[in-house]
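S.K.: after the sequence you'll find the predicted model.
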Amino acid sequence: MMRTVLFRDRDDAGAQLAARLASMHFADPVVLALPRGGIPVARHIADALRAPLDLLLVRKIGVPGQSELAAAAIVDGEHPDLVLNREVISLVGLTEDQIDDLAQPELWEIERRRHAYLQNRAPVSVEGRTAIVVDDGIATGTTMRAALTALRRRNPARLVLAVPVAPAETVAALEPLVDDLICLAVPEVFYALSPFYQEFHQLSDAEVTRLMSEVDRGERHSP
């Protein structure tokens, strides 16, 4: 299949998304990036909107022995949220105590990553603000669904999802969870995110830490 490149890299995708969002004049925005790939995209949006940038750390809680089957997810924030997949929990017969036990190591990993990436900077509150959730693209949307569900509980004035690319069925599934969904490209054929980028390397923890340090120092970026 012919390679369909839409974006030079994540910075290019971020600049294009930032231009679209800047024209929408959101009130009191805060930008929330899903690490790792969402950070290079989100920093351009935060620059354009002159908004704070925070990370939204999400960890899947897999079923014992079937780690890819998500029973729940834990979502970082002022008060971390547990988002349950009740269909899976009922199917495999997990109890509330078992879910809590499975969630604990994922919560520790979230705390480790927040310390590593942000040196324990406190999460930014979204209550009463426009919360703009950003990633470098979406495939199935399982992690994003948990993130949006948790954020809605935190009472933002408006909840916005902004991504460069996603398949049509995922966009349709996530639209009811947000007030605005901005997706620059909804390709007819979608197997993975990487074909839509000319350069799409996996970011390391060190790169994430460096990018967030630059944001904290107020350094601005151009694609």
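M.R.: Noted; the coordinates are in hand. Numbering: from 1, shown residues only.
S.K.: all contacts plus neighbour counts: C-alpha atoms, from now on.
M.R.: Will do.
S.K.: can you give me the strands in this protein?
M.R.: According to DSSP state E, the chain carries its strands in the segments 29-33, 53-55, 58-63, 66-75, 81-84, 130-134, 158-165, 180-185.
S.K.: spatially central residue for this protein, please.
M.R.: Nearest residue to the geometric centre of the chain (Cα atoms, centre = their mean): Leu34, 3.0 Å.
S.K.: on that earlier part again, with distance to Tyr117 and mean neighbour count added, can I get the strands of the chain in TSV?
M.R.: As requested, those are exported to TSV (distance: least, Cα to Cα, whole Å; neighbours: other Cα atoms under 10 Å):
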stretch	distance to Tyr117	mean neighbour count
strand 29-33	12	25
strand 53-55	9	24
strand 58-63	14	22
strand 66-75	16	19
strand 81-84	20	20
strand 130-134	17	26
strand 158-165	22	23
strand 180-185	27	17
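S.K.: coming back round to it: pretty sure the residue nearest to the centre of the chain contacts Val134?
M.R.: Yes - look at Leu34 against Val134 with Cα atoms under 8 Å: they come within range, at 6.4 Å.
S.K.: take a look at this one as well, against the first:
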Amino acid sequence: MADLPRFRNRAQAGKQLAGALAAEVRGCDAIVLALPRGGVPVGFAVAMTLGLALDILIVRKLGLPAQPEFAIGAVGSGGVRVLQPGVPGLMGVTQDEVEAIAARELAEIGRRARLYRGERPEPDLAGRTVLLVDDGIATGSTMLAAVEVARRRRAARVLVAAPVAPPATLASLRAHADGVACLLAPPRFFAVGQWYERFDQTSDEEVQDLLAMAWRSRATGQIETQPNREERT
């Protein structure tokens, strides 16, 4: 671990990730879909660097009732649900508990969609190359749900991109996505945040600001840069 570099912040990680994706999207009708919240600063940097449209795809982790940080699956819009092997049953989790957690997280997806998008319609993904971007991937449950949502919305190609993820998770994602781009694949992986010098929680307000900047950039044709808070930290 000591020999591997860390990212300064999400903005820097996104710019580096864009370099790894440039060849994949050249000549394509591509769009960046960031996973809120932490994936949005990374996705913003990718989109602005590559001159692509930015939008969001909201999926939510299903956490173990007694240990919410431990993912037992994920849900996404359109009835998408991904469960870890053995769920229900794993660590005593019942079907009723899975349903209750899923209902709560689907409600949160709806809240965030209203907050972030307002009246703006979801982008049409049919026939397009979709780049699903997050700030890091741990178990892969939420990203697998995102891949399934993009498939159901008839994306032509679905690429997964993140600055860091463990090797086993990347292997699983390669079996479901059309391509995977990842800058670091440390064998000793404990949490996404350990690979960043600065890993503050991304706020709803930051997500809204970055989306507004990206959408304004597409409308005016002028590329905007990351807000100073990300650039200077």
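M.R.: Nice, I can see it. Everything quoted here is computed from the prediction, not taken from an experiment.
S.K.: for the two chains, what TM-score is obtained?
M.R.: For this chain pair, the superposition-based TM-score is 0.83 by TM-score structural alignment, normalised by the length of the first structure; 218 aligned residues with a Cα RMSD of 2.7 Å.
S.K.: related to what we said a few turns ago, CSV for the strands of the first structure, including distance to Ile99 of the first structure?
M.R.: Shown next, in CSV, are the strands of the first structure (distance: least, Cα to Cα, whole Å):
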stretch, distance to Ile99 of the first structure
strand 29-33, 26
strand 53-55, 24
strand 58-63, 8
strand 66-75, 8
strand 81-84, 9
strand 130-134, 26
strand 158-165, 28
strand 180-185, 31
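S.K.: do you know which of those strands lies nearest Asp9 of the first structure?
M.R.: strand 158-165 (10.8 Å; Cα to Cα).
S.K.: give me the mean distance between that closest one and the second structure.
M.R.: Strand 158-165 of the first structure: mean distance to aligned residues in the second structure after superposition is 0.7 Å, counting by mean Cα distance after the TM-score superposition for the first structure.
S.K.: distance from that strand to the middle of the chain?
M.R.: Centroid separation for strand 158-165 of the first structure versus its chain: 9 Å, with Cα atoms, centre = their mean, to the nearest Å.
S.K.: also stretch 163-180 of the first structure?
M.R.: With Cα atoms, centre = their mean, you get 13 Å for stretch 163-180 of the first structure.
S.K.: swap in stretch 85-103 of the first structure?
M.R.: 24 Å.
S.K.: what comes up buried for that stretch?
M.R.: Val88, Ile89, Ile99, Leu102, Ala103 (16 or more other Cα atoms under 10 Å).
S.K.: end to end on it, go ahead and measure it.
M.R.: Counting by Cα to Cα, to the nearest Å, you get 13 Å between the two ends of stretch 85-103 of the first structure.
S.K.: against Ala74 of the second structure, how distant is the residue nearest to Glu69 of the second structure when sequence neighbours are not counted?
M.R.: Sequence neighbours aside, Gly63 is the residue nearest to Glu69 of the second structure in space, at 5.8 Å (criterion: Cα to Cα, 6 or more residues apart in numbering). Distance, Gly63 of the second structure to Ala74 of the second structure, using Cα to Cα: 8 Å.
S.K.: show me the contacts for the closest residue in space to Leu21 of the second structure that isn't next to it in sequence.
M.R.: Counting by Cα to Cα, 6+ apart, Leu21 of the second structure lies nearest to Ala181, which is 6.9 Å off, once chain neighbours are set aside. Listed by Cα atoms under 8 Å, 6 or more residues apart in numbering, the contact set of Ala181 of the second structure reads Leu17, Ala20, Leu21, Leu159, Val160, Ala161, Ala162.
S.K.: that concludes my questions; thank you for your assistance.
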